[in-house]
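**Student:** build the 3D model from these lines:
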Amino acid sequence: MKTRLSLLLSASLLCLGQMPARADDRADAPHAVHAPAHAAPAVERTSSGTVTIGGKTIAYQAVAGTLLVHPQKWDDSDDIVHQETPGSDVHTTDGNPDATASMFYVAYFRKDARPESRPITFVSNGGPGSSSVWLHMGAFGPRRVVTADDTHTPASPYRLIDNPQSLLDATDLVFIDAPGTGFGRITGKDKEKQFWGVDEDAQAFTSFVTQFLAKFGRYNSPKYLFGESYGTMRSAVLINDPQNQENIDFNGVILLSQILSYDNSVDQPTLNPGEDEPFVLALPTYAATAWYHHKLPQQPADLKAFLAEVEHFASTDYLVALQQGAALPQAERARIIDRLHAYTGLPADYIRRADLRIDGGEFSKTLQSDSDTTTGRLDTRFSGPSLDPLSQEAGYDPQSTSISSAYVSLFNDYVRKVLNYGDGLAYRAEIAIPHWDFHHAPGGPDTPASDGPANVMPDLAQALKTNPTLKIMLNAGYFDLATPYYEGIYEMQHLPVPAALQKNIEFQQYQSGHMVYANVPSLTQLHDNIADFIRRTDNQAGPQ
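**Tutor:** Alright, predicted model coming up:
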């Protein structure tokens, strides 16, 4: 599942659209609006429903459709010329004809609210290459998938229930599928290069958001971004671009399971020798995981107090030891090994042979290897049989295989039977993107892109500096090994901003994994924290 972050991809190296589609991908739908002969008919479906949140029934309107977006430097006058000259070739000013994407979305609008004062939140998952089905069906939509808490969910029939943790009590919601995912498609010359990259993806989302605000008259609404996993990297760029390219300030950005700099990833950091920060930032998650599976030599009663102790050790003694490299004295090496054993439950000899540096895959494979069991990556509370008991690293993620079928199956049913969209179309929950462009130009399209791993911390810092009223909320699960919670804290505390702006950032942690919402008590806390965040920052004094 690439729902949140496919870091292995980086190591080995989303409708009112008018998009052509393969014959096996779509069937002409009724009530299609007029479109040029080269394009598929544009379809938008509207439905209604109610959901009860906090004991109050909320009536809403749902809109499912697509919006058409173009790459950077697209000139909309070309689109107008095309519309006035049927049969002419759509072209872009940068010499890439037909580079176009339709992005599928589902929007939920509260019926008894005034649009001009009602908050609106744009929601996306990550991958790269993921639709928003996970946050839509697992967290904040009006209907929610039911899955097992930390074990494999049995096969269908699955359960879809009303969602009392939907955020519709606090904000309207727009779930956006990335270019090429969901019911959206990309087309034209160099289409992958035009949409599949850090900057290209952010530009597509910027175009989507600005079009959506205009289409539905929401320019003056309090506005928020919500991104999960790679969606946090997207959000850091996306929160900056509308502010500084389109003069649109947002009230807040809400991040879940954050990674802003790939240098901090604990997925195969040995490919970047000399960079020891990933091991430091992952250690508290190792400790939380060992605590959960009762693999510690001595089991602490208080998880939070235990993690505070581990965080201190990680950022002091452990960091200093790693920085010394081969110069680390043997007596100090032995002491650090003993502490790592006490905090992770891994065998002392294994830690010694790993030179004090265990990456995420190795930890997942080794923690429960005495029972030929692999520990989860997206959510380390999950476990599954080891694919190869003799392998160095885990070959799959037990959490991903445990819940994905329920999400994808129920969304395909829900979108067609309830939202009345998608008959004859293939919904792509995830797509494989073998060559995502991780080069990033923090200063915008007119500045050189970096040669190293993507780091969007400068983008988020610029957004804070140019809009010092912007508020940021970081949410993370203790049992997330894909984007460890301490990594997110570290990145936020190292943003290049004046110290006074750190007060704009708040942190929340949960006893769950990467998909914090996969644990219902954590989902309840997540809803309450985010709803409170929005109400405190929407600049409104009275009821919405």
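**Student:** CA atoms for contacts and neighbours, from now on please.
**Tutor:** Noted.
**Student:** tell me the helices and strands packed up against the longest strand seen in the chain.
**Tutor:** In the chain, with assignment by DSSP state E, the single longest strand is strand 56-69. Packing partners of strand 56-69 (3 or more Cα pairs under 8 Å, 6 or more residues apart in numbering; DSSP states H and E): strand 45-53, strand 100-110, helix 198-215.
**Student:** go through these and name the closest to D263.
**Tutor:** helix 198-215 (15.2 Å; Cα to Cα).
**Student:** for comparison, sequence B:
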Amino acid sequence: MIFLYAGCAAAQEEEKKQEEKAENAKEAPPEPRVFENKGRVSVNGKTVSYRVIAGETYLKDDKGEPVASIFSTTYLADGYSDPRQRPVAFIFNGGPGSASLWLHMGMFGPKRVVLPDHGDDGAAPFNVTANTQSILDVADMVFIDPVGTGWSKTLGETKTDDYWGVKQDAASVREFIRRWLIEHKRWNSPKYLIGESYGTTRSGALLDALEGGWNDIAMNGVVLISSVLNFSLDATDNGNDVGYIGIMPSYAAAAWYHEKVDRAKWDGDFDRFLKEARAFATDEYMPALLKGQLLAPEAHDAVVDKLAGFIGLTPSYIDRSNMRVPLFRFMRELLRDKGVTIGRFDARFTGVEPDGVSEFPEDDPSGYGIDGAYTAAMLDYYTRDLGVDITDRYVTLGGVTEWNWDADEGGGDNSYVNVAPWIERAMRQNKDLRVLSANGYYDMATPFFGTEMTLAQPGFDRSRLKIAYYPAGHMMYLHQPSFEKLAADVRAFISGE
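**Tutor:** Okay, the predicted model is just below:
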């Protein structure tokens, strides 16, 4: 009887183990999906054959359990056996919450979607062609979609809070880079970060995560495309006067483009016009805003009139706005007489408004003017060219709903993220780190002058810093001459020229 009881207990225990095993197997995620292919592209006058790997990388917790999946696309050129002679560029977009399709299909990938310059993209079919300006001739490329973008996601019971934040995002991308270097045996390769928009913020946070401790992953260079490092310098929020200084020259550039200023006053010289706009912003406009009601009436009127001459709005409108015109009001007001609004990402774009009296734009014409083409081109390329067989929803932008902007301990709700000090420190502690900043004159999302003021601070080594400009917007590669110039600038930067 005793043996019978023991046997039953053992059977029950075994049954329990089998149930637990089955439950664990049920909850465990499937193996990462990986798709490989080969390709060839003529780049910069040179034919490059390459291997492409598109797939998932699982990030794991301390117990070795998968907690998140990051989808990436890697391009490895053939014919390079010595990793020391072959740079690798880790490339991502911003948002936060954007997949890397913009830089992938717009700038650096072996195929590119070509759109009408500052015009609406319409509907399919779109023009997708070989990208003869890809940087695959000088570097391997890894396009990264952070958690919550593209096909990247959390796994199991993992909360998105662990990934959706300035530091959390940087930590996960750092771990992806570490795992990629291990898998591909590329620890001794020259390494570059290329980010656009919030991707430049990510680059700053990544430098802190990558180089901020003893387990360094040292970078050779960082390319900041349409950068935003100090958010206070482009935020036209109530009470943040410095934001109006950072964006004012971008307002001026937009007014010049749409012929809302007297170009003859500057003999048609755009560069001279912007030089004077910058000087006015810091030497006259900023002191006037800081003085507020203490500014003498005649001085107030003089600043209002001069500001109107630069940004194309009437003195009365500027006066009624207390000399502070928020971004979305400027977008709506500049061409109100024509019934259109101008773009935030690219002020050259215009969009028809439903009425003539609204305070803010219905939407951003430089956003809805391109999104359909990029999404279609990216997914067509993945499914038809690379054979990616994934039916999950591909998140272009907008899947990230909450973001922790606290970049440092003790930050408050009224503080602005500033990752510039992390880049400064990385440059001080890594003598080989170089920085290229690429800026569009007509970008009002990440204004060029705000970037200039950030990079002018004492901590930056100007001998290892290059600032480049393009007569286009946030995504300057929409403009063919700017696209070609940016490709040449990045190629030269990676080549050390």
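**Student:** TM-score of the superposed pair?
**Tutor:** Once superposed, chain against chain, the TM-score is 0.91 (TM-score structural alignment, normalised by the length of structure 2); 468 aligned residues with a Cα RMSD of 1.7 Å.
**Student:** what range in structure 2 does the longest strand of structure 1 sit on?
**Tutor:** Strand 56-69 of structure 1 corresponds to residues 46-59 in structure 2, going by TM-score structural alignment.
**Student:** same question, stretch 393-410 of structure 1
**Tutor:** Under TM-score structural alignment, stretch 393-410 of structure 1 corresponds to residues 360-377 of structure 2.
**Student:** check stretch 216-232 of structure 1 too.
**Tutor:** The aligned range for stretch 216-232 of structure 1 in structure 2 is 184-200, by TM-score structural alignment.
**Student:** what about A373 of structure 2, helix or strand, and which?
**Tutor:** Taking DSSP states H and E as the definition, A373 of structure 2 sits inside helix 371-380.
**Student:** and S522 of structure 1, by the same measure?
**Tutor:** If you go by DSSP H and E, S522 of structure 1 is part of helix 520-537.
**Student:** helices and strands around that helix, which ones?
**Tutor:** When contacts are defined as 3+ Cα pairs under 8 Å, 6+ apart, helix 520-537 of structure 1 packs onto strand 252-258, strand 471-477.
**Student:** dump those to JSON lines, plus distance to S400 of structure 1.
**Tutor:** Listed next are these as JSON lines, based on distance: least, Cα to Cα, whole Å:
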{"stretch": "strand 252-258", "distance to S400 of structure 1": "15"}
{"stretch": "strand 471-477", "distance to S400 of structure 1": "16"}
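**Student:** A148 of structure 1 is nearest to which of these?
**Tutor:** Comparison of these against A148 of structure 1 by Cα to Cα identifies strand 471-477 as nearest, at 17.2 Å.
**Student:** mean per-residue distance, that closest one to structure 2?
**Tutor:** For strand 471-477 of structure 1, the mean distance to aligned residues of structure 2 following superposition is 0.5 Å (mean Cα distance after the TM-score superposition for structure 1).
**Student:** run the chain-centre distance for the next helix or strand after that strand.
**Tutor:** Scanning forward in sequence from strand 471-477 of structure 1 by DSSP H and E, the next helix or strand is helix 485-493. Taking the mean of its C-alpha atoms, helix 485-493 of structure 1 sits 16 Å from the chain's own mean (Cα atoms, centre = their mean, to the nearest Å).
**Student:** now helix 485-493 of structure 1 and strand 252-258, what's the angle there?
**Tutor:** With axes from the mean of the first three to the mean of the last three Cα atoms, to 10 degrees as the basis, helix 485-493 of structure 1 and strand 252-258 are set at 140 degrees to each other.
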